[in-house]
Every structure is written in C-alpha cells, then in structure tokens.
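Colleague: take this sequence and fold it.
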Amino acid sequence: MNHPTTTAGLQGRLWEAVAEGDEYAAVGVVQQALDAGVDDEALLLDVIAPVQERVGTEWAANRITVAQEHAATAINERVVASLAHRRPAPGRRTPDKGRVTVGCIDGEWHAFPARLVAEVLSLRGWRVDYLGAQTPTPHLVAHLHHTSTDAVLLSGSLPTHLPTAHGAITACQAIGVPVLTGGRAFGPDGRHARALGADRWAADARGAAAVLEAGIPRPRLAGIRQAAEDLPHLADQEYTMVVRSRGQLVKQTLVDLENRYPAMRGYDDSQRERTAEDLAHIVDFLATALYLDDAELFTTFLTWTADILQARNVPAHSMVTGLDILAGQLRDFPRTVGLLHAGVDALRAQPNRPVPGPETRA
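Modeller: Predicted coordinates:
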C-alpha cells in the first residue's frame, strides 16, 4: 500500500478526487502534502502533471467522457491555482533572474502544460508574464514591445498549430526576443521546433528552466523571414492548395464515402457531423505534414485516431477508404499523394482488432 505522502500515494489520492469531481478533496490533497513538507515543484510536476496526463489517457480509452475530461482538467487547474495563491512557502524566492513571457500558440486551447511551466519558473525566481491559451501573435508581439522580456516560451500540444507557431517564432525573433518552445506539437525530440527556427526547445518544465539558466542569446534584429526561407519545400505550393481547398475536400470525400458505403446514407445529423469532423482533422494533419515535409507526423496522427475509433467501437478501416478518396482528388500533387499513401500503409500495418457492432458511427 502506498504511503499517502509518497509520489505514488499522492497521485492515487489526487486521481480519486479528480475522478470523483471533488475539487475540495483535490485541493486538500496538495495542501496536506505541502504541510507534510512536499515542495511545490514536486507537487506540480510529479503529482499534478501525471494525474492530468492520466485524464487524457482515460478519455482516449473511452473510460471517461469529454465532459468528465473537461471537469477533471478544470479541477487540476484549480489545484494549481491553490498552490500559487497560498502564502509564500519557505524558500520561495523573490523574482530576480529575469523576466519571461509564457503563452500558447494562437489557436491552442491546451494551456495546462504552459501553466505548469509558468508556475515552476516563478518558483525558481523568474518574473513570469503568463498569457494563457491561444495568444494571437500580434498581441504577443505588442506585449513584448511593452516589457523587457528576456525570452518567450511558446507552448503547443496540437501539431496542426505549427504553421501559426512558425509565424509567432519569426515575429518574436524579428524584434530581438529569443523563443523557447515546448509541448507535444514540437515533436518528442524537438525536431519541429528546429525546423521552424526556434532558438531552443525543452521537453518539460525542468528542461525549460535549465535552458533559461544556461541563457539564450538574443537573435539579431532583422525583418520577419518568409516561411520558405526555413522550409524551402513550401515553394511547390502544395500546402497552400490543400489548405485553400479544405472545405471542398471534406465535402467531396464525405459524398464519395456515402457512395461506397450506402449505409452511411442512414446516418443521423450527429453521425454525419462527427464523420465530417474526422475528415477535417485528417486534412488538417495532412496540411501540417506538408508544411513540415514530415510523413511521420501524419502517420502518427492516423494510427492514434485508429486506436481512438477502435476504443469507441468504430471500424477504423474506413479511414483507408477516406485516404484513397483524398488521393484521387489530389492526384496532381506528388508530395501530398506520397503522404496519403504512407498513411494507408501505416493503417494497414496496424494490428487487426475485432470490433463489435455495426459499421456505423456509435
């Protein structure tokens, strides 16, 4: 049995409170741990962060609903706030290391990782301007003009926001502010951060703190560089064409799927809407893979989506048909077709798992 103040014990108690939707019990877990001598950073990164990770895992496995996932995340956010608002803990330092701005890419609603980074940096003696979710790039740059920020920390969870992140990175650097990126969107090894020209990348909050401690040189003042300067493959315009035709691609693919699977004509409005959303996500990830010229980004999304569908008793093999239909519509774009074929190969290589129920959206 785990002792209540061990990391495993605290994770278990916090998860129970979060899963029950009991905010007061969740706050009580961390406040009692503080009283027992567990430090703030350990609670943030070794207790709260893994519990939030579990929230996502439970949703992906279809063991909790979207509403429960949102409620659990909201409780974890309140738990973090309870730590931040508690009276200064022994050893909490007055900000003296410098000033940093922490925010999410425009369009990125998953702000929890950025909040954890902001709290950790504050604990370590940085003055932190935390801008929260989906920070529009013009507003971010305006903020930098009015502050003496030493660095910007940009967080992103969804790779589809990487083209927007690219613009934010170059805009910040154009006024002499270095950019440190983090979050799953930038790849497990930071390769997307490097491709987009970020000054640094960190895998987690402790890594971000270490990068800042080491120092990030300020970039030379220069004009905003064009995307093709970092990513010359964009000169073929395939990314632009796919983005511009997104709506028509989704609409036509839905029509062609109905022709191949007549049972889809019996879908209700909700089923049709969710199918269209799935197709839109596929096109969005296809476009992002084109932007970065990275097939693995696309295939990883497809296999993850297949697992999500399987967990919801939805046959994932229909994705292969959808990719074939898209390839037919985009046959004049060789890089795009290559990505779609790679996606089909990745899905066909997935282990076959029996799926109960009819071949309809559940």
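
Colleague: going by C-alpha atoms from here, please, whenever you check contacts or count neighbours.
Modeller: Noted.

Colleague: the helix or strand hosting Leu180 - contacts with which helices or strands?
Modeller: Under the criterion of DSSP states H and E, Leu180 resides in strand 179-182. If you count contacts as 3 or more CA pairs under 8 Å, 6 or more residues apart in numbering; DSSP states H and E, strand 179-182 packs onto strand 151-155, helix 162-174, strand 200-202.

Colleague: distance to Gly183 and mean neighbour count added to these, as CSV?
Modeller: Supplementary listing: those in CSV, determined by distance: least, CA to CA, whole Å; neighbours: other CA atoms under 10 Å:
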stretch, distance to Gly183, mean neighbour count
strand 151-155, 5, 25
helix 162-174, 11, 22
strand 200-202, 8, 21
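
Colleague: reformat those as JSON lines; add distance to Ala61.
Modeller: As requested, those are exported to JSON lines (distance: least, CA to CA, whole Å):
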{"stretch": "strand 151-155", "distance to Ala61": "25"}
{"stretch": "helix 162-174", "distance to Ala61": "26"}
{"stretch": "strand 200-202", "distance to Ala61": "28"}
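
Colleague: of these, which is nearest Thr137?
Modeller: For the helices and strands packed on strand 179-182, distance to Thr137 was read as CA to CA. The smallest value, 5.5 Å, belongs to helix 162-174.

Colleague: who's in contact with the closest one?
Modeller: Contacts to helix 162-174, defined as CA atoms under 8 Å, 6 or more residues apart in numbering, come from residues 105-106, 137, 141, 144, 152, 154, 156, 178-179, 185-186, 196-198, 219-225, 227, 288, 291.

Colleague: could you check the angle strand 151-155 makes with that helix?
Modeller: Direction vectors for helix 162-174 and strand 151-155, defined by axes from the mean of the first three to the mean of the last three CA atoms, to 10 degrees, enclose an angle of 180 degrees.

Colleague: chain center to helix 162-174: distance?
Modeller: Centroid separation between helix 162-174 and its chain, computed with CA atoms, centre = their mean, to the nearest Å, is 17 Å.

Colleague: could you also give me the structure for this second sequence? I'd like to compare it with the first:
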Amino acid sequence: MTAVTTADPTDAYAGYLDHLADADEYAAIDMAIGLLDAGVPAERVLLDLVAPAQAEVGERWARNEWSVAQEHAATHISEQVVAAVTGHVNPRPTGGRVVVACMDGEWHALPPRLVAEVLRLRGWQVTFLGASVPAAHLVSYLHRYDVHAVALACALPMRLPYAHRMIEACRRSDVPVLVGGRGFGVDGRWARQLGVAWAPDAPSAAELISDERALLRVPPAWLAHLADDEYASLVRRRGELIDSAVADLRDGVPATRAYTAAQLDATVSDLGHILDFLAAAVYVDDASLFTEFVEWLSGILLTRGVPATAIARPFEHYAVAMRDFPRAERVLALGRAALPAADRRPAR
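Modeller: Purely as a prediction, here's the structure:
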C-alpha cells in the first residue's frame, strides 16, 4: 500500500496526480483508502482529491501535454478510486431516491458520479444512470419509481437545447429537477435562462435536494426569442454548412488537401462544434456562450499546430452564410472578434 503521511487530501494531491500520470491504479486506490484510514471523511477525499485532479487531467489534455489515451486512462483510474472509496465506507440510505444522469449525448460521467456519491454519503438512495441517457429512457425509469428528485449534468453548453427538452420531460413526470455542470455556465446563468434549479457543486446539490421548497422555487424559462425560428433553421442547415465549409477550406488552405482521414474527421468535428455552439448561443440568446467557446477552441487548435488561417477561415465562410440570420450573424461576429488578432479576417 502507498504510504500516506498526511491526513489532508490537498497535501496528497501531487502524489495522486503522479499515480494518474503513471497509470498506477493500485497506488491511486491505496492512497485514497489510506486517507480514509487516517480519518479523512470520504466526501473530502472525493471533492478535495479526486475532483481537482480530474480537472487537471482535462487541462493537461487541453494543453496538449497528455494524449486522449492518457486522459482516458487517468479518468478510468479515478472512477475506480471513487468506487473503492464509497465501497470502503459503504453508507446505508436513510432518505428518498434521487436519480443522477448525464444529458443525452454527454459522455463526461465522472463529475456527476462524484455528485451521486456525495448524495449517497449524505443518506440518499441514489441511482446513477451514467453517461448519455436518452430522455425517453430516463422518463420511463422515473415512471417506475417514487423519485424525490432528478439531477442532470451537462458539461458542454452546445447541448443546452437538448438539456432543455430533457428537463421539461422530467417535469412532465412531476419530478423536481436540478442541474449542474459547466454546460450551464460557471455561474448557472443558462440554467436560469431555462428556468431550472442549478447547483454549482456536489455539496450545494445535496443542500438543494434537502430543501424541497427551494428546489421548486425557480423562475419560468425565458425563451420568447425562439419564435423567430433561427435556431431551428440553423439545425436544419447544419450538414449543408459543414460540407460547404470543408470545400472552402480545401480551396483556401492548401495544407488541408493533404489531411489524413483522421485529420479530416477532426476538422469536420470542429466545424460541427462551431455550428453547435453558435446554435446553442442563439437558443439561449447569449453571445458569451459562443465567444467563450471560440477562445477555448482557438487555444486548443493552436497548441496542436493547426494553421491560424484554418481557424479563421470557417468563421469567414459562416459569416457569409449567416446573412439571413440576424441573431446568429451578430453572435458569429462577436465570435470572430474573439479570435486571436492575427486570425481575424473580414467577411467576404
């Protein structure tokens, strides 16, 4: 067993990250169990050790320091650590049933898993449904059981339109809903836009679920702007816009003509993400959703050696295509302004 010389998870953090970097599952588990044996509460091990380490794993991938394979291996190890910690404590439920799930299309399951385990540690009978749960399947599950509340996670803002439909489906089943995750904004502003209770972290989620009046006290959604049909039109044109953007890149950026199949797939995926984030910004009528994504994407692509012109050109292309969509055109213009200065080009 890895020796634990501290009873503070924050002091063990560097060593735990080393275990993740070495893909040493056994050492990582031993460290977590050692902290429990030293008297550290299980909730602190989960939130002060596993959670921040997982955030750093994501940052290392974003900085191109770790490959996708390394990120996946580290995530798997942290999932095993979570299972070992909760199995070691083995809490027994004293409260009602709470269902925790990822939105349909969401595959970042570890953060909501941490929420589920904190709720379990606090006495709730928790059912964790995992990643990418289709709305119809979730509603069917809710109809089978007496559920106190359902907690839904969304890591990517581009999934907000689907999240809204899932939230409304749960409400039609008369089950209170709360949401969390970066997909709703760091301050929960897009949760408020959709008219749903939001918790910034696992302890806040536990407190909210314990206060039924607060859980139900949310303002109505404000989405009157959707009457202009811009969002629906963008979704309908998604495939056509991606195809035309790929053709434009091949014409204007010669290096893209030599892309491998994997590089081309990644390019198509990035072009789709630009449209999906743009559509989500139009859905919630908040350009900051798109500009924050543009800043993040620019950093990611530049660390991976993608030519600056290859980043800017799709924005130029989409700007021409968006001239019949005033709200989308405005959001896209703000996104283009958020590109690194050298990458900005006027629309043709």
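
Colleague: ok so, going back, among the helices and strands packed on strand 179-182 of structure 1, which comes closest to Arg331 of structure 1?
Modeller: Evaluated with CA to CA, these place helix 162-174 nearest to Arg331 of structure 1, the distance being 23.7 Å.

Colleague: would you mark the buried spots in the lengthiest helix in structure 1?
Modeller: If you go by DSSP state H, structure 1 has its longest helix at helix 269-292. By neighbour count, with 16 or more other CA atoms under 10 Å as the criterion, the buried positions of helix 269-292 of structure 1 are 272, 275-276, 279-292.

Colleague: can you list the buried residues in stretch 112-122 of structure 2?
Modeller: With burial defined by 16+ other CA under 10 Å, the residues of stretch 112-122 of structure 2 counted as buried are Pro112, Arg113, Leu114, Val115, Ala116, Glu117, Val118, Leu119, Arg120, Leu121, Arg122.

Colleague: go on, stretch 31-45 of structure 2?
Modeller: Met31, Ala32, Ile33, Gly34, Leu35, Leu36, Val40, Pro41, Ala42, Glu43, Arg44, Val45.

Colleague: excluding its backbone neighbours, what's nearest the fifth one?
Modeller: Nearest residue to Leu35 of structure 2 in three dimensions, chain neighbours excluded: Ala7, at 5.9 Å (CA to CA, 6 or more residues apart in numbering).

Colleague: related to what we said a few turns ago, to Arg312 of structure 1, which of the helices and strands packed on strand 179-182 of structure 1 lies closest?
Modeller: When these are ranked by proximity to Arg312 of structure 1, the top entry is helix 162-174, at 28.4 Å, counting by CA to CA.

Colleague: the closest one aligns to what range in structure 2?
Modeller: For helix 162-174 of structure 1, the aligned range in structure 2 is residues 160-172, judged by TM-score structural alignment.

Colleague: map Ser298 of structure 2 onto structure 1.
Modeller: Under the alignment (TM-score structural alignment), Ser298 of structure 2 maps onto Ala306 of structure 1.

Colleague: circling back: list of residues touching the longest helix of structure 1?
Modeller: The set of residues that contact helix 269-292 of structure 1 without belonging to it, under CA under 8 Å, 6+ apart, is 159-160, 162-163, 192, 195, 231, 234, 238-239, 242-243, 246-247, 249-251, 253-254, 295-298, 301-302, 322, 335-336, 339-340, 361-362.

Colleague: check the mean deviation of it from structure 2.
Modeller: Aligned to structure 2 and superposed, helix 269-292 of structure 1 gives a mean residue distance of 1.4 Å (mean CA distance after the TM-score superposition for structure 1).

Colleague: which bit of structure 2 covers that helix?
Modeller: Residue span in structure 2 matched to helix 269-292 of structure 1, by TM-score structural alignment: 261-284.

Colleague: then stretch 16-23 of structure 1?
Modeller: The aligned range for stretch 16-23 of structure 1 is 18-25, by TM-score structural alignment.

Colleague: try stretch 134-145 of structure 1
Modeller: Stretch 134-145 of structure 1 corresponds to residues 132-143 of structure 2 when matched by TM-score structural alignment.

Colleague: from the chain's centroid, how far away is that stretch?
Modeller: 19 Å.

Colleague: contact partners of that stretch?
Modeller: Residues lying outside stretch 132-143 of structure 2 but in contact with it, judged by CA under 8 Å, 6+ apart, are 101-107, 165-166, 169-170, 173, 175.

Colleague: could you redo the last one with a cut-off of 10 Å?
Modeller: For stretch 132-143 of structure 2, the external contacting residues (CA atoms under 10 Å, 6 or more residues apart in numbering) are 99, 101-109, 129, 147-150, 152-154, 162-163, 165-175.

Colleague: residues contacting the equivalent of His233 of structure 1 over in structure 2?
Modeller: In structure 2, the residue paired with His233 of structure 1 is His225, using TM-score structural alignment. The contact partners of His225 of structure 2, by CA under 10 Å, 6+ apart, come to Tyr231, Val282, Tyr283, Val284, Asp285, Arg327.

Colleague: and the fifth one, how many neighbours?
Modeller: Meaning Asp285 of structure 2. Counted with other CA atoms under 10 Å, the neighbours of Asp285 of structure 2 add up to 21.

Colleague: that one is in contact with Leu223, isn't it?
Modeller: Yes. Assessed by CA atoms under 10 Å, Asp285 of structure 2 is found in contact with Leu223 at 8.1 Å.

Colleague: okay, and the common contacts of the two?
Modeller: Common neighbours of Asp285 of structure 2 and Leu223 are listed as Gln193 (criterion: CA under 10 Å, 6+ apart).

Colleague: how near is Thr6 of structure 2 to Met31 of structure 2?
Modeller: Summarising the geometry, the distance separating Thr6 of structure 2 from Met31 of structure 2, computed by CA to CA, to the nearest Å, is 10 Å.
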